[in-house]
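A.B. asks: Let's see this in three dimensions:
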Amino acid sequence: MKVIVDPDRCVGNGICEALAPELFEVAVSGQARLLVDEISSDQQQLAQQAVDSCPALALTIVP
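C.D. replies: Below you'll find the predicted structure:
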């Protein structure tokens, strides 16, 4: 499982980072970025919660 951040939609509000700091960070540029290449099975629920909570709909889960 992977998460893709759409830089055109991301507004850098930091909800993903607040929910899953081991998976996401908001860079100085104001864009969220994923800190891991693959989401482990024990982190999938956390990643899903971050995706569902993104108000800009900038995060997408791909298999």
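A.B. asks: going forward, measure contacts and count neighbours with C-alpha atoms only.
C.D. replies: Noted.
A.B. asks: Next one: residue 32 from residue 61, what distance?
C.D. replies: According to Cα to Cα, to the nearest Å, residue 32 stands 15 Å off from residue 61.
A.B. asks: Compare these two and say which is more crowded by neighbours.
C.D. replies: residue 32 (24 against 14; other Cα atoms under 10 Å).
A.B. asks: One more sequence to fold, the one below, so I can look at both together:
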Amino acid sequence: MQAMVDKDKCIGCGLCPTICTQVFGMGEDGKAEVMCEGLGEEVQDSAQEARDGCPVDAISIEA
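C.D. replies: Down below sits the predicted model:
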């Protein structure tokens, strides 16, 4: 699985790295970014929680 952040939609609220620090971080542009290649089983649930909590639906997770 791979997480992606749509930088055009992201408002930089910081929720995703708060929920899933192993996958998401905040870039120098103040917007979220994915910090790893692929999602291991141990982080899939929290990454999906971050996706579901994103107020602007900027996060997608694909197989």
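A.B. asks: I'd assumed residue 3 was in contact with residue 34 of structure 1.
C.D. replies: Yes: counting by Cα atoms under 8 Å, residue 3 is a contact partner of residue 34 of structure 1 at 7.4 Å.
A.B. asks: Of these two, which one has the most company?
C.D. replies: Between residue 34 of structure 1 and residue 3, residue 3 has the larger neighbour count (other Cα under 10 Å), namely 24 against 20.
A.B. asks: show me the contacts for the more buried one.
C.D. replies: 34, 38, 39, 47, 59, 60, 61, 62 (Cα atoms under 8 Å, 6 or more residues apart in numbering).
A.B. asks: Can you tell me the element the third one falls in?
C.D. replies: Here residue 39 of structure 1 is covered by no helix or strand, with elements defined by DSSP states H and E.
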